[in-house]
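Trainee: Sequence unavailable; structure follows:
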């Protein structure tokens, strides 16, 4: 398994952002910004980052906030975009061209990934789960159904159907809203999976392959 590292990266405004990243052992296919779950950069996020590196992607997760629901409530569009922009700059500093840059997010990171994909023209974006479809996750993050039609990066949404955190009708509303965008979009639902995909290993494996295939198709 590819090892992860954590460093600080100095932004143009003088502030530093913490980044956890993993580098491929062979040829680098492109760069992926990994937007983490509500608990922050957990062991699961590190495993994901390492796994993406194992597929040939230079994968890097900006530390959006420290753990805790109060910090999630304070999540802002400007904060997410600033952290993403700094991470994209870090990737480009390492020779990744703009057409080979993408973003992927899980849980609340999935929410953030869609927001980023409405504001930044990237090669591809993937959201695996994520709240805030009809009701905003914070006072500064809009409901996703309100902005999905303005997507400017090809976007794939992957959602499980089971669990208290899942509302199938909302996911279908998001599918409809995203279909109005001028870029390629797709929403895939898994009936046996919950929002973390740990209830259905087969669905989790298939969702992983779909994620890789989306990046393969659009980052080239």
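Mentor: Sure, I can see it. Quick caveat: nothing in here was measured; it's all calculated off a predicted structure.
Trainee: going forward, measure contacts and count neighbours with C-alpha atoms only.
Mentor: Fine.
Trainee: Give me the nearest residue to the most centrally placed residue in the chain, chain neighbours excluded.
Mentor: Central residue of the chain (CA atoms, centre = their mean): residue 105, 2.0 Å from the mean position. Leaving aside its sequence neighbours, residue 105 sits nearest to residue 35 (CA to CA, 6 or more residues apart in numbering; 4.5 Å).
Trainee: State the distance from that neighbour to residue 128.
Mentor: Applying CA to CA, to the nearest Å, the value for residue 35 to residue 128 is 10 Å.
Trainee: what do you get for residue 18?
Mentor: 23 Å.
Trainee: And for residue 60?
Mentor: Distance, residue 60 to residue 128, by CA to CA: 17 Å.
Trainee: and those two? which has more neighbours close in?
Mentor: Just comparing residue 60 and residue 128: by other CA atoms under 10 Å the higher neighbour count belongs to residue 60, 31 against 26.
Trainee: this is the comparison structure:
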């Protein structure tokens, strides 16, 4: 990606309601013109580290205003971890302290702020999440105004939701936009039964959609080669070919639902 393809910096978002907290986000936007849409980026348990910042900047270079949102704003608002076993344990300890209502409140606040930064002609909001962020992205897909969501290897959506409660897959019928779930074939955190449950939930929601739904507004599941975290070059399960395919699917989904791809350098 060309250094001039985007402008990026830390952005503080102040709470607006009693149930909200301040958010320290990574904010990136195109350097050579207005964005055509906005995208929320939801991180792994490792926080807003260098890789997530890079994903956010890559989206900005592709023409989107992209905002990476901290998922541990109440317990570790400045978290930026590497990928070692101790960092994984620390990140998971914060994940276990999250609640779905608080996570959705944080994402909704970020979405509200991001929408305000977009020009009137911008096409709307997308959302992408990885690992725990992928799980939260599936939940956030039910928020008003989120038109397209890509959930990369969001584990645990069949068995429950953050803080307890019914399976997160139960929100799929309430999603108004499109949801693309992408899993790795060798992902030990998403067993075959979970993959089948995801496929069944998406198919049922598609079948329930009215016949006059816009063409292409169907949920999808794609299984690629690789294990958990295959998109990230800093992780042991990184699978370059699948990472490239996953990025292409991401851009294809947003191009279809949020407007035509501007083919920016580095996209």
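Mentor: Sure thing, it's come through. Keep in mind the model is a prediction, meaning the values are calculated, not measured.
Trainee: one step back: can you tell me what the residue nearest to the centre of structure 1 aligns to in structure 2?
Mentor: In structure 2, the residue paired with residue 105 of structure 1 is residue 129, using TM-score structural alignment.
Trainee: So that match lies in a helix, does it not?
Mentor: No. Assigned with DSSP: H, G, I helix; E, B strand; the rest coil, residue 129 of structure 2 falls outside any helix and is strand.
Trainee: Which stretch of structure 2 lines up against stretch 30-37 of structure 1?
Mentor: With TM-score structural alignment applied, stretch 30-37 of structure 1 matches the range 37-44 in structure 2.
Trainee: Quick check, the match of residue 105 of structure 1 in contact with residue 47.
Mentor: No. The criterion here is CA atoms under 8 Å, and residue 129 of structure 2 misses it with residue 47 at 11.7 Å.
Trainee: coming back round to it: and for the residue nearest to residue 105 of structure 1, the neighbour number?
Mentor: Residue 35 of structure 1, neighbours per other CA under 10 Å, totals 29.
Trainee: list the contacts for it?
Mentor: 61-62, 64, 103-106, 109-110, 112-113 (CA atoms under 8 Å, 6 or more residues apart in numbering).
Trainee: Apply 10 Å and report the result again.
Mentor: 41, 45, 60-64, 80, 83-84, 103-113, 127 (CA atoms under 10 Å, 6 or more residues apart in numbering).
Trainee: Out of those residues, which are shared with structure 2?
Mentor: For these, the aligned pairs still in contact in structure 2 (both residues aligned by TM-score structural alignment, their matches' CA atoms under 10 Å) are 41, 45, 60-64, 84, 103-113, 127.
Trainee: now, which of the residues you listed lie within helices?
Mentor: 45, 84, 108-113 (DSSP state H).
Trainee: Identify each of the helices in structure 1 and give its residue range.
Mentor: 43-54, 69-73, 77-93, 108-119, 144-147, 168-178, 201-218.
Trainee: Mean neighbour count and distance to residue 155 of structure 1 added to those helices, as CSV?
Mentor: Formatted as CSV, these follow (neighbours: other CA atoms under 10 Å; distance: least, CA to CA, whole Å):
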stretch, mean neighbour count, distance to residue 155 of structure 1
helix 43-54, 20, 18
helix 69-73, 14, 23
helix 77-93, 19, 16
helix 108-119, 25, 7
helix 144-147, 20, 13
helix 168-178, 18, 8
helix 201-218, 16, 9
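Trainee: For residue 136 of structure 1, find the nearest of those.
Mentor: Ranking the helices of structure 1 by proximity to residue 136 of structure 1 (CA to CA) places helix 144-147 first, at 7.6 Å.
Trainee: could you give me the residues in structure 2 that the closest one aligns onto?
Mentor: The aligned range for helix 144-147 of structure 1 in structure 2 is 168-171, by TM-score structural alignment.
Trainee: and the matching stretch, how far from the chain's centre?
Mentor: 16 Å (CA atoms, centre = their mean, to the nearest Å).
Trainee: go on, stretch 40-50 of structure 2?
Mentor: Centre to centre, stretch against its chain (CA atoms, centre = their mean), the figure for stretch 40-50 of structure 2 is 9 Å.
Trainee: Would you mind measuring the gap between the ends of that stretch?
Mentor: Start-to-end, stretch 40-50 of structure 2 (CA to CA) is 16 Å.
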